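In: got a predicted structure here, sequence first:
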Amino acid sequence: MSDQGDPLARIADALERLAGALPAMPDWTAAPAYVWDRSGARAVANLAAPSLDLLQGIDAQKALVTANVARLAAGHAAHDMLLWGARGMGKSALLRASVIAAQDRDPAALALVQVAPDASAALPGLFAALGGEQRRFLVFIDDLGFAEGDSEGSRALRSWLEGGVDARPGNVRLAVTANRRAIVSRHAGEQAISSREEGPINPRDAVDDKLALADRFGLSIGFHVCSQDDYLAIVGGYCASHGLSWDQGEALEWAKRRGARSGRVAWQFVTELAGRAGQSL
């Protein structure tokens, strides 16, 4: 305990209270995955994902992601990845499944670290912790988006990807999922080049500054709404894996009522079938 009669000790105690406790850090070699939030990091004992062969309709995307994750796990040159496009088409599931496949070959080589939505600003602290480890890490930001007018967030991410003094270390790569390739929203008015200056910065320049973020990723992989055949193949694969019988017409009606065909909608239909059959998944 500090000597409360000592002015320097009182000042030190006050500074410690203002700074708060240091973020908690786990054993970075002990788990297949971790979650990073504002309180620090915690280990996840079991990393869950569909097997790679059940992720159908995205064969080209699957080949790119699994190869890149395998390179990272092996300690070879690997890219940061932006997975963008249609909702429910397996972007985050593919990342998790690719990490599991790499861990099947060598559990100690690679871990997934998912960043909570409220913890992106604390990424430099995470990078500092991971940079001292021998293990490789895929840092995963799911469903990334920036609020209207938020230019600092996109600039920070660009700095972390390359060029900044707090850029991610060599044993870390970033994987981001987003609904848009540019990550940020675009409005119709942003598409037109203004014929006059509006303030000190041309509006088109501001838009281009945001769009430049996507260029920092070595792999930018698009996911698109699946066809009817792909949707039925996904349903069929899941049902075969879990021993469920199904009807093609009912599967199509399920998608029609939800206004979409995707891997997520297919899984929801399979969940319905399993529930009716009294089966767990």
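Out: Looks like it arrived, so ask away. Numbering: from 1, shown residues only.

In: C-alpha from now on. contacts and neighbour counts both.
Out: OK.

In: ok, residue 160 - how many residues close by?
Out: Using other Cα atoms under 10 Å, residue 160 is surrounded by 20 other residues.

In: and the residue lying closest to it once chain neighbours are set aside, what does it touch?
Out: Among residues not flanking residue 160 along the chain, residue 167 sits closest, at 3.8 Å (Cα to Cα, 6 or more residues apart in numbering). Residues counted as contacts of residue 167 (Cα atoms under 8 Å, 6 or more residues apart in numbering) are 124, 127, 159, 160, 161.

In: with distance to residue 31 and secondary structure added, can I get those in JSON lines?
Out: Converted to JSON lines, those look like this (distance: Cα to Cα, whole Å; DSSP: H, G, I helix; E, B strand; the rest coil):
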{"residue": "124", "distance to residue 31": "21", "secondary structure": "helix"}
{"residue": "127", "distance to residue 31": "18", "secondary structure": "helix"}
{"residue": "159", "distance to residue 31": "28", "secondary structure": "helix"}
{"residue": "160", "distance to residue 31": "25", "secondary structure": "helix"}
{"residue": "161", "distance to residue 31": "25", "secondary structure": "helix"}
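
In: use this one as the comparison:
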Amino acid sequence: MIDWNINYAAIWRQRQSYLRPVRQIDPVKLGQLIGIERQKQLLIANTERFLTGLPANNALLWGARGTGKSSLVKALLNAYKDRGLRLIEVDKQDLLFLPEIVDDIREHDQRFIIYCDDLSFEAGDSMYKPLKSVLEGSIELPPDNVLFYATSNRRHLLPEQMRDNLETQLIDGEVHYSDTIEEKVSLSDRFGLRLAFYPQPTPTYLDIVDSYFVDYSGDREALHKAALDFAHLNAAKNGRTARQFYNAYSEKSS
């Protein structure tokens, strides 16, 4: 059994069917996340409602890769762990074990976010169906000390194809979506808070780079050029690329 008074996070391990305490938590802070202020404030507000016992929503953070979705969830833990927030990470293939996980924590005093990173489902994948009942309950209501936060590159978590729209009809002036679209949208609808993360513009990318190179005393213009060259090589200008640039360039700049 985990002592949640001294452990702040855990990861579900399917093979042994247990929660493994996390000993080294990613130290990312909310103040380090640049270019996502609106998303940050909305998720903070939702989490603070949760911590104070007010109604709060399950959250889906979706959008462009490397834009800070998972970092934002981890930063929340660092910001609020002293107020009783706890984080449990579960892989997509382990979502079937959510009822067991929830049963283990529903009687604790702490407030738990169950977190699934990079959540998405392929055509024919039925794993999302038990997730629906976990989000809104079955005959037993979800406990008020548990929320589900997920990140995804897909807005509706399921693949969307053009043929799905061909069955949509206009009846008496109202749009009636196809059963396929209704099924796909109904999953994301169970997340009361849906936050979109878009590709970051060049100035924001360079601001993130500068946040890593606070003590850099060399030619800042040359640093920015190197950072942009690195981004072009990796075909992405985002927070993840900025961190990777720092990892590759920081010793050269010291």
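Out: Received it, and whenever you're ready, just let me know what you need. As the structure is a prediction and not an experimental result, all values here were calculated from the model.

In: TM-score of the superposed pair?
Out: Once superposed, chain against chain, the TM-score is 0.88 (TM-score structural alignment, normalised by the length of structure 2); 243 aligned residues with a Cα RMSD of 2.1 Å.

In: of all the contacts of residue 167 of structure 1, which comes closest to residue 182 of structure 1?
Out: Nearest to residue 182 of structure 1, judged by Cα to Cα, of these is residue 161 at 15.1 Å.

In: map the closest one onto structure 2.
Out: With TM-score structural alignment as the criterion, residue 161 of structure 1 lines up with residue 135 in structure 2.

In: its match: neighbour count?
Out: When neighbours are defined as other Cα under 10 Å, residue 135 of structure 2 has 18 of them.

In: next, work out how far apart the closest residue to it other than its chain neighbours and residue 180 of structure 2 are.
Out: Residue nearest to residue 135 of structure 2 in three dimensions, not counting chain neighbours: residue 190, with 6.6 Å by Cα to Cα, 6+ apart. Between residue 190 of structure 2 and residue 180 of structure 2 the computed distance is 17 Å (Cα to Cα, to the nearest Å).

In: list the contacts for the equivalent of residue 206 of structure 2 over in structure 1?
Out: Aligned by TM-score structural alignment, residue 206 of structure 2 pairs with residue 232 of structure 1. Counting by Cα under 8 Å, 6+ apart, residue 232 of structure 1 makes contact with 248, 251, 252, 266.

In: so which of these wins on neighbours?
Out: Of those, residue 266 is surrounded by the most neighbours, 27 neighbours in total, counting by other Cα under 10 Å.

In: how much space between the alignment partner in structure 2 of that one and residue 218 of structure 2?
Out: Alignment note (TM-score structural alignment): residue 266 of structure 1 maps to residue 242 of structure 2. Distance, residue 242 of structure 2 to residue 218 of structure 2, by Cα to Cα: 18 Å.

In: buried ones in the helix or strand encompassing the match of residue 266 of structure 1, by neighbour count?
Out: For residue 242 of structure 2, the host element (DSSP states H and E) is helix 239-253. Buried residues in helix 239-253 of structure 2, counting neighbours by 16 or more other Cα atoms under 10 Å, are found at 239, 240, 241, 242, 243, 244, 245, 246, 249.

In: and the nearest residue to the fourth one once chain neighbours are set aside, how many neighbours?
Out: With sequence-adjacent residues excluded and distances taken as Cα to Cα, 6+ apart, residue 242 of structure 2 is closest to residue 209, at 5.3 Å. Number of residues near residue 209 of structure 2 (other Cα under 10 Å) recorded here: 23.

In: so what's residue 209 of structure 2 up against?
Out: Shown in contact with residue 209 of structure 2 (Cα under 8 Å, 6+ apart): 224, 227, 242, 243, 245, 246.
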